[in-house]
Every structure is written in C-alpha cells, then in structure tokens.
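only the shape, not the letters, is given here:
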C-alpha cells in the first residue's frame, strides 16, 4: 500500500475516534463508520482487515487520549492539528493495515 493511502487511512481512523489523555471513550457507531471509511480509502482492504485495523486503532486511541481529545478529533468545527498528528502517528505505529503486511 502506498504511504499516501496509509496516511489517509490513519487520518480517517483518527477523525472518527474520541481521544483522551486518561483513557477516553469512543463515540457510538465508531467501528462501523471506521470500517466503511477504511474501505473507501483502500479499495483492496477486506471487511475483516478493515475491522481488525479499526478495532486496533480504537483501542489505541481510547488508551492514549482523553474524552476531550477524542471529542476534538470527532469535531465538525475544526480539529487541533497537534492532536490529529498524535493520533495519526499512534495509529500508524500500532496498527498498520493488514494489506501492508505482505
């Protein structure tokens, strides 16, 4: 998978996740929305691969971000760039997409 696709997938995952410094909680419907977006970004990704990636990303975000940070990532009125970068870096490091592991 190209780096651009990986970054888009990480950004998509991060945008849909609520983040908190002391273990936040993801919004309802996160997994379904993440899987759908992951497959839009990477057409080669199966539903099973997208589900595993999104589940991993969700757990990592919940563990490392606060509720306020997670809410910021899910915001419709702008996202803090540093919070987004932290989320992208974390998801990329902890949860590489299955299609990349060949």
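Arrived safely, thanks for sending. Source: prediction; values computed, not measured.

going forward, measure contacts between C-alpha atoms and count neighbours the same way
Fine.

which strands and helices sit next to the longest helix along the chain?
In the chain, ranked by residue count with DSSP state H as the criterion, the top helix is helix 47-64. Counting contacts by 3 or more CA pairs under 8 Å, 6 or more residues apart in numbering; DSSP states H and E, the secondary-structure elements packed against helix 47-64 are helix 3-15, helix 30-41, helix 81-94.

next one for the comparison:
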C-alpha cells in the first residue's frame, strides 16, 4: 500500500519541477535599486514607510518566483523594457501583493 502513495508523491514532485525552474534572482545590486525605487514611488503616492516596505518586499519575492534570471535582468535594462514583460511583472506583483 505504501508504494502507490510514494509513486504518486514522486509523480507530483516531478510535475512541479518545471515550476521551480522558473525562479530567478536579481542581478547583483539590482534588488536594492528595485527596493529603493519602489519605496520612493510608494511614498510619493502617500503610502507610509512600513506599508511601502512590505509591498516592495512582496513585489521583489513575486518577481523572483515568477521570472527567470534573464527576464529579471531584462526588466531593468537600459535599452528599454519589453512592454509584455513589464505587464507580466506588474500583474504578478499585483496578484501576489494585493492589500488585505
């Protein structure tokens, strides 16, 4: 009886591997830039510092979870950002970090 449940768990794990493979990270020093820019924008919109920090931290985690290293690098490129990629990033952050 234990073998089928073990096989089912292995099958589920194998199916989830591609999801984990999309996780990326910010290039060196870029996460601090993201956080600073995000917090500055939030404060300009009248959001208090604690709320801005929570939202920006959540946004950074959502980006890391949903985008590859290359996509994250492209989000901060100096030659312009692909509109579809930017829209995906905004949607991911909004979905993950909507106010409760």
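Alright, I've got the coordinates. From a predicted model like this one, the values you see are computed outputs, not experimental measurements.

which residue is the nearest non-sequential neighbour of the spatially most central residue of structure 1?
A centroid search over structure 1 (CA atoms, centre = their mean) returns residue 13, at 2.1 Å, as the residue closest to the centre. When the adjacent residues along the chain are set aside, residue 13 of structure 1 lies closest to residue 34, with 5.8 Å between them (CA to CA, 6 or more residues apart in numbering).

ok, longest helix in structure 2?
The single longest helix within structure 2, with elements called by DSSP H, is helix 2-21.

ok, back up a step: pull the contacting residues for the residue nearest to residue 13 of structure 1.
12, 13, 16, 50, 54 (CA atoms under 8 Å, 6 or more residues apart in numbering).

in structure 2, which of those residues still touch?
Contacts conserved in structure 2 for the contacts of residue 34 of structure 1, using both residues aligned by TM-score structural alignment, their matches' CA atoms under 8 Å: 50, 54.

and for the longest helix of structure 1, what span of structure 2 is it aligned with?
Against structure 2, the aligned range for helix 47-64 of structure 1 is residues 49-66 (TM-score structural alignment).

mean shift of that stretch relative to structure 1?
For stretch 49-66 of structure 2, the mean distance from the matching residues in structure 1 following superposition reads 0.4 Å, by mean CA distance after the TM-score superposition for structure 1.

returning to that earlier point: I'd like the helices and strands packed on helix 47-64 of structure 1 as JSON lines, with distance to residue 66 of structure 1 appended.
Compiled in JSON lines, the helices and strands packed on helix 47-64 of structure 1 are given as follows (distance: least, CA to CA, whole Å):
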{"stretch": "helix 3-15", "distance to residue 66 of structure 1": "13"}
{"stretch": "helix 30-41", "distance to residue 66 of structure 1": "16"}
{"stretch": "helix 81-94", "distance to residue 66 of structure 1": "11"}
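
from residue 10 of structure 1, how far out is residue 67 of structure 1?
Distance from residue 67 of structure 1 to residue 10 of structure 1, counting by CA to CA, to the nearest Å: 19 Å.
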